[in-house]
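K.L.:
Build me a structure from this.
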Amino acid sequence: MKYLHASGVVLAAAGGMTAWTRALAAPALSVVATTSMIADAARQVGGARVAVTALMGPGVDPHAYRQTRSDIANMLRVDAVLWHGLYLEAQLEEFLLDLGKHKRVFAVGEAVPRDRLIAHSDYANRFDPHIWMDPGLWRSVVLAVRDALSEIDPAGADAYAAGVERHLEEVDALNAYAAERLATVPAERRVLVTAHDAFNYFGRAFDFEVLGIQGISTESEAGLRRIEELVDTLVTRGITAVFVESSVSARNVRALIEGAAARGHTVTIGGELFSDAMGPTGTYEGTYTGMIDHNVTGIARALGGDAPARGMQGRLAAGS
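P.N.:
Reported below is the predicted structural model:
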């Protein structure tokens, strides 16, 4: 009986030690990020020190997303909320601004200097929010994430500085890969036709003409006239590939293909691009680097350029 009792004490002590060790290893911060891109930046910069939850997963459109009760509960519970801003989360903006009166809330997308933003074509003092499409601009967001985490958790500032340095090396390598591979696309084929205007920063950074069926927000309607205009462009300029997006219905893109076919011109889908959300959770494409690698590699190959089938790190899913 004494032996059993002693064993119980040992086991209890061991159990207590395990709990104590877990407590020491627990993340210092809990953070909710609105988009998967911001969540990835927080994970890359924060490492094990930060527990990150993304509101919007793969295939979710941030322009139309509305908070749920569980979202509200999560955002009230965590240490901080990181959101994009620039009116990307249009349906969430009022709630997030109000939440900022009570909690630490950071609009990290607004760290990009105003002179590097593309003005919204329809609204004064509004800007195209799709800044992640240019890795050079995304650097500012990653740095803003570091600053936000360091403000909340000064004791972790050195860890966040090291994390941001590591991640920006990867972002810079991604930017260099994109410039190199996209430069191989013949000049006359550098026309990117997509479901909505999510790729204007991409076009500016890598010298592509970008034509979206819908406007900057997926909430805008694609009129018959716009589709007819783009069909005419496809036919007269001999464009043979258009792209669907993972977070936007392919209906309008297929209307372009059918319209061109009716005029005797064959257009195919060049691939599916990640526009407002990353790929599946737990995959390479479910990281910022993998998302942009997928887009760059797919666009280059579909439009006559030279890029390895598995991307810059050989990690893209086969056939992606």
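K.L.:
When you work out contacts or count neighbours from here on, use the C-alpha atoms and nothing else.
P.N.:
OK.
K.L.:
wait, is E180 part of a helix?
P.N.:
Yes - assessed with DSSP: H, G, I helix; E, B strand; the rest coil, E180 lies in a helix.
K.L.:
How much space separates it from R66?
P.N.:
With distances taken as CA to CA, to the nearest Å, E180 is found 39 Å from R66.
K.L.:
Return the distance of the helix or strand hosting I72 from the chain's centre.
P.N.:
Assigning secondary structure by DSSP states H and E places I72 in helix 69-77. Chain-centre distance of helix 69-77: 22 Å, with CA atoms, centre = their mean, to the nearest Å.
K.L.:
Give the buried residues for that helix.
P.N.:
Judged by neighbour count (16 or more other CA atoms under 10 Å), helix 69-77 contains these buried residues: 74-75.
K.L.:
Stretch 253-273 now?
P.N.:
Neighbour-count burial for stretch 253-273, with 16+ other CA under 10 Å as criterion, is recorded at 253-254, 256-260, 265-273.
K.L.:
ditto for stretch 243-255
P.N.:
Within stretch 243-255, the residues scored as buried using 16+ other CA under 10 Å are 243-248, 252-254.
K.L.:
which pair in these spans the largest distance?
P.N.:
Taking every pair in the buried residues of stretch 243-255 and measuring CA to CA, the maximum separation is 15.3 Å, between S247 and R254.
K.L.:
related to what we said a few turns ago, sort out for me which of the buried residues of stretch 243-255 are in helices.
P.N.:
If you go by DSSP state H, those have 252-254 in helices.
K.L.:
possible to save those as CSV with distance to A195?
P.N.:
Formatted as CSV, those follow (distance: CA to CA, whole Å):
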residue, distance to A195
N252, 7
V253, 6
R254, 10
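K.L.:
Looking at the residues you listed, which one is closest to L143?
P.N.:
Of all these, L143 sits closest to V253, with 35.9 Å by CA to CA.
K.L.:
Give me the neighbour count for M291.
P.N.:
Neighbours of M291 under the rule other CA atoms under 10 Å: 23.
K.L.:
So which elements touch the helix or strand where it lies?
P.N.:
M291 is part of helix 288-302, with elements assigned from DSSP H and E. When contacts are defined as 3 or more CA pairs under 8 Å, 6 or more residues apart in numbering; DSSP states H and E, helix 288-302 packs onto helix 36-46, helix 157-182, strand 268-273.
K.L.:
Could you also give me the structure for this second sequence? I'd like to compare it with the first:
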Amino acid sequence: MKKTILLLAIILTVSCKQDKQTNGKLNVVTTTTMITDLVKNIGGDLINVQGLMGSGVDPHLYKASEGDVTKLVDADIIFFNGLHLEGKLVEVFEKMTNKTPVALAEELDKTTLIGSDYFASNYDPHVWFNIDYFKLFAKKVTQILSDKDPENSANYIENKAKYLAKLDTLQKKINATIEMLPKDKRILVTAHDAFNYFGKNYGFEVVGLQGLSTATEAGVQDVQKLAAFIIEKDVKAIFIESSVPKRTIEALQAAVKSKGHEVVIGGTLYSDALGNAGTVEGTYIGMFEYNVNTIVNALK
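P.N.:
Predicted coordinates for the structure are as follows:
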């Protein structure tokens, strides 16, 4: 792995390009699907966007391929989440000398973030589940695109305004849907702790089987402890995550059953990645609304 990172660093240091490509559009590279969708909404047809990660991809474990290196070399701008979400890619970013990737989460007020003992940054990196944070991401993306491509700044600003209005509408829909779920039923059990910002905003107690990162495996004691919690709290449903193998939640369901109780799998939630491209769940807004509907329908 270290040799691979060193090779990537050498290629990136020597080959990084600064100018627009021949079609006159900025080449923008993004990491997670959430950021890819955001940048496309702000940049529209004025930029070329290439996302490194696809649907169902776990950013905690993602490793750069040779194809990714080519994309990074040709990029005018690179946007990533930060807060050590893309842990293995950060080693590559840190060795890039001719360009500085933009960590969108660095725009956030650290005093408002949820702490984490696992990540080196000491913050939970799943910040996109706070829509207000995602609005700040949109503003930062707009600023960077405008600075790099001032000729199209007015278009980027207009696109930002339209997208922020859509996020306002999303927030109103989500609030209305969650109000349908009694507060004593707002217990969200998933494969790993990706939903803490969601829980903080909407009054859910969130429990993840694997903790904040999927890099750590849940042990037998973790499963048994959470099974006891589900029984004690009379949790009706637990949830699979699209980017985490479903066997962990199935094992949890089996552990609950072995104790003489039943808990259903309420559906699959999108946590670290959006749904398939071209679907409603393949957009940030569609993903968020789908998750909320799935959670509320299973728990009420």
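K.L.:
Surely A218 of structure 2 is in a strand?
P.N.:
No - going by three-state DSSP, the assignment for A218 of structure 2 is coil, not a strand.
K.L.:
could you measure it against E232 of structure 2, distance?
P.N.:
Taking CA to CA as the measure, A218 of structure 2 falls 20 Å from E232 of structure 2.
K.L.:
can you give me the helices for the stretch 101-250 of structure 2?
P.N.:
Secondary structure of the stretch 101-250 of structure 2, counting by DSSP state H, counting those that start in this stretch: helices at 131-148, 153-178, 196-202, 220-233, 247-258.
K.L.:
Need the ones you listed in a markdown table (columns: distance to T100 of structure 2).
P.N.:
As requested, these are exported to a markdown table (distance: least, CA to CA, whole Å):
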| stretch | distance to T100 of structure 2 |
| --- | --- |
| helix 131-148 | 12 |
| helix 153-178 | 21 |
| helix 196-202 | 28 |
| helix 220-233 | 40 |
| helix 247-258 | 38 |
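K.L.:
Can you tell me which of those is nearest to M287 of structure 2?
P.N.:
Across the helices of the stretch 101-250 of structure 2, closest to M287 of structure 2 is helix 153-178 (CA to CA), at 10.7 Å.
K.L.:
That closest one vs helix 284-299, what angle?
P.N.:
Between helix 153-178 of structure 2 and helix 284-299, the angle comes out at 10 degrees (axes from the mean of the first three to the mean of the last three CA atoms, to 10 degrees).
K.L.:
can you give me the strands in the stretch 1-150 of structure 1?
P.N.:
Under the criterion DSSP state E, counting those that start in this stretch, the stretch 1-150 of structure 1 carries strands at the ranges 29-33, 50-54, 80-83, 104-107.
K.L.:
Give me whichever of those is most buried.
P.N.:
Among those, strand 80-83 has the highest mean neighbour count (mean count of other CA atoms under 10 Å), at a mean of 25.
K.L.:
Can you check which part of structure 2 that one sits on?
P.N.:
Under TM-score structural alignment, strand 80-83 of structure 1 corresponds to residues 77-80 of structure 2.
K.L.:
once aligned to structure 1, how far is that stretch on average?
P.N.:
Using mean CA distance after the TM-score superposition for structure 1, stretch 77-80 of structure 2 ends up 1.0 Å from its aligned counterpart in structure 1, as a mean over the superposed pairs.
K.L.:
Present the strands of the stretch 1-150 of structure 1 as JSON lines; the columns should include distance to M291 of structure 1.
P.N.:
Formatted as JSON lines, these follow (distance: least, CA to CA, whole Å):
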{"stretch": "strand 29-33", "distance to M291 of structure 1": "17"}
{"stretch": "strand 50-54", "distance to M291 of structure 1": "16"}
{"stretch": "strand 80-83", "distance to M291 of structure 1": "19"}
{"stretch": "strand 104-107", "distance to M291 of structure 1": "22"}
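K.L.:
ok, now which ones touch the residue mapped onto S220 of structure 1 from structure 2?
P.N.:
Using TM-score structural alignment as the criterion, S220 of structure 1 maps onto T216 of structure 2. With contacts defined as CA atoms under 8 Å, 6 or more residues apart in numbering, T216 of structure 2 is in contact with Q210.
K.L.:
T216 of structure 2 and E250 of structure 2: what is the separation?
P.N.:
Plainly put, T216 of structure 2 is 17 Å away from E250 of structure 2 if you go by CA to CA.
K.L.:
for N130 of structure 2, same thing?
P.N.:
To E250 of structure 2, N130 of structure 2 is 28 Å away according to CA to CA.
K.L.:
What's V253 of structure 1 aligned with over in structure 2?
P.N.:
Checking TM-score structural alignment: V253 of structure 1 goes with I249.
K.L.:
Run a quick check on its match versus H192, I expect a contact.
P.N.:
No - shown here, I249 of structure 2 and H192 do not form a contact pair, counting by CA atoms under 8 Å, at 9.8 Å.
K.L.:
Quick check: neighbours shared by these two?
P.N.:
Common contacts of I249 of structure 2 and H192 (CA under 8 Å, 6+ apart): L209.
K.L.:
List the contacts of the residue most central in space within structure 1.
P.N.:
Structure 1 has M37 as the residue nearest its centroid, 3.5 Å off, counting by CA atoms, centre = their mean. Residues in contact with M37 of structure 1 (CA under 8 Å, 6+ apart) are 132, 277-278, 287-288.
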